[in-house]
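Chemist: no sequence on this one, just coordinates:
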């Protein structure tokens, strides 16, 4: 009976995050570097070229760590299939030497990733994901990441 319970539990856990296809970076455990932040369809990326690579995110089984380009972040997360939910998001103090453009990116990231923020996870290639905010808005903000 114990063996059945252990196997059932393992199957449930393995269903939480789909296994990556051959050559794909797994969502969990990969360092993801933001290449674009889209806030509206009529505007280009809100991530200046000078800030590319500064925003990072590493998603674990139950937590995430990263950086806004100005401050570290830590959060609890739940990754279920193609849905990622953040909780207990904590940002470190932003560096006083953070350049103005980077500070704008920091403010954008902290506005998107907060307690109860939910995102759909869309794989666009073997080393690329897009997190799209689950909001009521017609044009939902998104962050494009490349796996390092």
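Modeler: Received it, and whenever you're ready, just let me know what you need. Nothing here was measured: the structure is a model prediction, and the numbers come from that model. Numbers count the residues shown, from 1 in each chain.
Chemist: okay, CA-based contacts and neighbour counts for the rest of this
Modeler: OK.
Chemist: name the SS class of the nearest residue in space to residue 113 that is not next to it in sequence, please.
Modeler: Leaving aside its sequence neighbours, residue 113 sits nearest to residue 86 (C-alpha to C-alpha, 6 or more residues apart in numbering; 7.1 Å). Three-state assignment for residue 86 (DSSP: H, G, I helix; E, B strand; the rest coil): strand.
Chemist: tally of neighbours for residue 86?
Modeler: 21 (other C-alpha atoms under 10 Å).
Chemist: with the one 5 residues further on instead?
Modeler: As a burial measure, the neighbour count of residue 91 was computed by other C-alpha under 10 Å and equals 18.
Chemist: and it, what is it in contact with?
Modeler: For residue 91, the contacting residues are 71-74, by C-alpha atoms under 8 Å, 6 or more residues apart in numbering.
Chemist: what's the answer for residue 93, then?
Modeler: Contacts of residue 93 (C-alpha under 8 Å, 6+ apart): 71-72.
Chemist: try 6 Å
Modeler: Counting by C-alpha atoms under 6 Å, 6 or more residues apart in numbering, residue 93 touches residue 71.
Chemist: which of the three states applies to it?
Modeler: Going by three-state DSSP: residue 93 is coil.
Chemist: one more to weigh against that first structure:
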């Protein structure tokens, strides 16, 4: 009996230590963890916005919440300028996006405004996907380009 208890405990420890599986770009929920807009400054995501903003992607869609209002739209994923599946893509383009207006007293208003500015129709992002992290870096002619950091939830 004692051996069975020890074996069960060891198995539970191995399961608890196992890494989380990789999250796919499409079909996973992504929480906004960082928004970098000002060169030389840390992420501009205020503490009151933590955990409120999130995004989800489909092969041609984007939906989510800015922390103040829902958003949805259509996107195109490409690799080397050619259409690609989300898992193979290195670029994301916002084709169309719409969302509700945020209330003036929303605690995540700053984050809402930043996301609405960055996730604009025609915006193109370099897409970097690493296990459970996703980074969208705006394609603009600047050394320190604005970016959105996301973590799988």
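Modeler: Yep, that arrived. The model shown is predicted, which means the values in this text are computed figures rather than measured ones.
Chemist: still on that earlier bit, which of the contacts of residue 91 of structure 1 also appear as contacts in structure 2?
Modeler: Cross-checking the contacts of residue 91 of structure 1 against structure 2 gives 71-74 as conserved contacts, using both residues aligned by TM-score structural alignment, their matches' C-alpha atoms under 8 Å.
Chemist: tell me which stretches of structure 1 form strands.
Modeler: Assigned by DSSP state E, the strands in structure 1 fall at 31-38, 56-59, 63-67, 72-80, 83-91, 118-125, 128-133, 142-147.
Chemist: let me have these in TSV, adding distance to residue 104 of structure 1 as columns.
Modeler: Below are those laid out as TSV (distance: least, C-alpha to C-alpha, whole Å):
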stretch	distance to residue 104 of structure 1
strand 31-38	12
strand 56-59	15
strand 63-67	14
strand 72-80	15
strand 83-91	15
strand 118-125	21
strand 128-133	19
strand 142-147	15
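Chemist: which ones are touching the residue mapped onto the residue nearest to residue 113 of structure 1 from structure 2?
Modeler: Aligned by TM-score structural alignment, residue 86 of structure 1 pairs with residue 94 of structure 2. Residue 94 of structure 2 sits next to 75, 121-123 when contact means C-alpha under 6 Å, 6+ apart.
Chemist: could you redo the last one with a cut-off of 10 Å?
Modeler: With contact taken as C-alpha atoms under 10 Å, 6 or more residues apart in numbering, residue 94 of structure 2 is in contact with 60-62, 73-77, 118-125.
Chemist: ok, these in structure 1: which stay?
Modeler: Checked against structure 1 using both residues aligned by TM-score structural alignment, their matches' C-alpha atoms under 10 Å, these keep these contacts: 60-62, 73-77, 119-125.
Chemist: buried ones among these?
Modeler: 60-62, 73-77, 119-121, 123-125 (16 or more other C-alpha atoms under 10 Å).
Chemist: and these, which is closest to residue 146 of structure 2?
Modeler: When these are compared for distance to residue 146 of structure 2 (C-alpha to C-alpha), residue 125 comes out closest, at 9.5 Å.
Chemist: which ones are touching the closest one?
Modeler: Contacts of residue 125 of structure 2 (C-alpha under 10 Å, 6+ apart): 77, 90-94, 118-119, 135-140, 145-148.
Chemist: mind redoing it with 8 Å?
Modeler: 91-93, 136-139.
Chemist: now the residues you listed as TSV including distance to residue 3 of structure 2 and neighbour count?
Modeler: Shown next, in TSV, are the contacts of residue 125 of structure 2 (distance: C-alpha to C-alpha, whole Å; neighbours: other C-alpha atoms under 10 Å):
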residue	distance to residue 3 of structure 2	neighbour count
91	53	24
92	53	24
93	57	22
136	50	21
137	53	22
138	56	23
139	59	16
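Chemist: need those residues in JSON lines (columns: distance to residue 37 of structure 2).
Modeler: Putting those into JSON lines (distance: C-alpha to C-alpha, whole Å) gives the following:
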{"residue": "91", "distance to residue 37 of structure 2": "19"}
{"residue": "92", "distance to residue 37 of structure 2": "18"}
{"residue": "93", "distance to residue 37 of structure 2": "18"}
{"residue": "136", "distance to residue 37 of structure 2": "12"}
{"residue": "137", "distance to residue 37 of structure 2": "10"}
{"residue": "138", "distance to residue 37 of structure 2": "10"}
{"residue": "139", "distance to residue 37 of structure 2": "13"}
